[in-house]
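Provided below are the primary sequence and the corresponding predicted coordinates.
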Amino acid sequence: MAKCVRNLDKGLVQLTLPLTSLPTAGLPAGSLRRRDAVQEAFRAALDRSGLTREYVANELSRLTGDSISIHHINNWTAESKAAERRIPLDYLAALGLILGDAGILQAALPAGWLGLTPEGAAVYEYGRLAVEERRRGRKKRELLERINGGREGS
């Protein structure tokens, strides 16, 4: 018996969007290069922490389950190896916790974006709620004025 070949192609074509409609269209090439900023932030956080590179490597190994040596830490912080030795993104959270510094994560984010510690997130959430309460208060006053028909003083 001959095999029946079915043509599944329905002539569908993927449409492309004009580049001007993309959210990154206005950004210049290379504007999100964060490698140097991340490396500098890591060096600064390591210096401020007072922890040894060996301790950081051991703790990073323990937290991530990967084998991280002091040589990795040295390569990530060496200015001469900036182009070839990058800190993997999945280590940033662990490094932030170990060093007690969210600056490394902040350096990896584009301008205007925030990386918050749990305490910072609580402050942010509190502020967000305070702004919502103010908006609700204004809305309540407007509605009360409409209900009273402008007879505020009566």
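That came through, no problem.

Every contact and neighbour count from this point should use C-alpha atoms.
Fine.

can you pull out the helices in the chain?
For the chain, the helices defined by DSSP state H cover 35-49, 53-64, 70-77, 92-99, 103-108, 118-148.

Which neighbouring elements make contact with the fifth one?
Counting by 3 or more C-alpha pairs under 8 Å, 6 or more residues apart in numbering; DSSP states H and E, the packing neighbours recorded for helix 103-108 are helix 35-49, helix 92-99.

Tell me which of the ones you listed sits nearest to residue 60.
Across the helices and strands packed on helix 103-108, the minimum distance to residue 60, taken as C-alpha to C-alpha, is reached by helix 92-99, at 6.4 Å.

how about the helices of the chain in a markdown table, adding mean neighbour count?
Shown next, in a markdown table, are the helices of the chain (neighbours: other C-alpha atoms under 10 Å):
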| stretch | mean neighbour count |
| --- | --- |
| helix 35-49 | 18 |
| helix 53-64 | 16 |
| helix 70-77 | 18 |
| helix 92-99 | 18 |
| helix 103-108 | 21 |
| helix 118-148 | 12 |
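
follow-up on the earlier one: quick one, which of the helices and strands packed on helix 103-108 gets closest to residue 73.
So among those, helix 35-49 is nearest, using C-alpha to C-alpha, at 9.6 Å.

Show me what the closest one is packed against.
helix 70-77, helix 92-99, helix 103-108.

mind checking which of those is nearest residue 120?
Of the helices and strands packed on helix 35-49, the one closest to residue 120 (C-alpha to C-alpha) turns out to be helix 103-108, at 12.6 Å.

try it against this one:
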Amino acid sequence: MKFKEYRMLIVAAVLVIAGIWISISAAQQLNIARQLDRVGEEIQATVTSQRKLQTNSGQTDHFITYTFTFDEALQTYERRVPAVLYRVVEPGSNMILQVNPSNPDIHALYAGELSGRPRQTFNAGIVIFVLGAGIFLINGGAILRERRRRNA
């Protein structure tokens, strides 16, 4: 068999592997979000600054910097946020965060922050996997039929 005949099988294998990897990564993020929903504690944070960043594609990313005290230590974070949240907070304003008590790095600024995007990513991973598997089955079957025809 020549490389040309296997090219689509290689593409299919890459899609299957990518779909699995994307879905597993998203599932891990969803698990973190579920854990935060179960054990998270509400903590007050203070917005310390805001900034906008123009991307290469011409869109604007919005960031806020905020602080909160956890286990008597001041925690400072910067996070990209939706434009709507950026517009309703300003430096000095307070927010209520949901924080994982065993790891303050895991926290949510608003409901659904940690689960919304991973859910979409998980679904995209499944679609990529199914596409790759379909290409693999169709082309693999065609290659096997051609092989049998040649050997007959």
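Received the coordinates, thanks. From a predicted model like this one, the values you see are computed outputs, not experimental measurements.

tm score of chain vs chain?
Comparison of the two superposed chains (TM-score structural alignment, normalised by the length of the second structure) gives a TM-score of 0.32, and 73 aligned residues with a C-alpha RMSD of 4.7 Å.

Could you report the separation of residue 132 of the second structure from residue 16 of the second structure?
5 Å (C-alpha to C-alpha, to the nearest Å).

contacting residues around residue 124 of the first structure?
Residues near residue 124 of the first structure by C-alpha atoms under 8 Å, 6 or more residues apart in numbering: none.

mind checking how far it is from residue 104 of the first structure?
For residue 124 of the first structure relative to residue 104 of the first structure (C-alpha to C-alpha), the value is 19 Å.

Residue 61 of the first structure now?
Applying C-alpha to C-alpha to residue 61 of the first structure and residue 104 of the first structure gives a distance of 18 Å.

element containing the nearest residue in space to residue 52 of the second structure that is not next to it in sequence, please.
In space, and not counting its chain neighbours, residue 52 of the second structure is closest to residue 62: 4.7 Å by C-alpha to C-alpha, 6 or more residues apart in numbering. Assessed by DSSP states H and E, residue 62 of the second structure sits inside strand 60-70.

which parts of that strand are buried?
Within strand 60-70 of the second structure, the residues scored as buried using 16 or more other C-alpha atoms under 10 Å are 62, 63, 64, 65, 66, 67, 68.

ok, and what's touching the next helix-or-strand element following it?
Proceeding N to C from strand 60-70 of the second structure, the next assigned helix or strand is strand 73-81, under DSSP H and E. The contact list for strand 73-81 of the second structure (C-alpha under 8 Å, 6+ apart) reads 61, 62, 63, 64, 65, 66, 67, 68, 69.

In CSV: those, plus distance to residue 122 of the second structure.
Shown next, in CSV, are the contacts of strand 73-81 of the second structure (distance: C-alpha to C-alpha, whole Å):
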residue, distance to residue 122 of the second structure
61, 23
62, 25
63, 25
64, 27
65, 29
66, 29
67, 31
68, 31
69, 33
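
Find the pair from those residues with maximum spatial separation.
61 and 69 (26.5 Å).

Tell me which of the helices and strands packed on helix 103-108 of the first structure sits nearest to residue 75 of the first structure.
helix 35-49 (10.1 Å).

now the closest one against helix 92-99, angle please.
Compare the direction of helix 35-49 of the first structure with that of helix 92-99 by axes from the mean of the first three to the mean of the last three C-alpha atoms, to 10 degrees and you get 20 degrees.

and the angle for helix 35-49 of the first structure with helix 53-64?
Using the same axes, to 10 degrees: helix 35-49 of the first structure against helix 53-64 is 110 degrees.

on contacts alone, who are the packing partners of whichever strand or helix holds residue 143 of the second structure?
Using DSSP H and E, residue 143 of the second structure falls within helix 116-151. Helix 116-151 of the second structure sits against helix 3-39, with contacts defined as 3+ C-alpha pairs under 8 Å, 6+ apart.

so what's the residue nearest to the spatial centre of the second structure up against?
When C-alpha atoms, centre = their mean is applied to the second structure, the residue found nearest the centroid is residue 118 (4.2 Å). Going by C-alpha under 8 Å, 6+ apart, residue 118 of the second structure touches 26, 27, 29, 30.

Alright, I will stop here.
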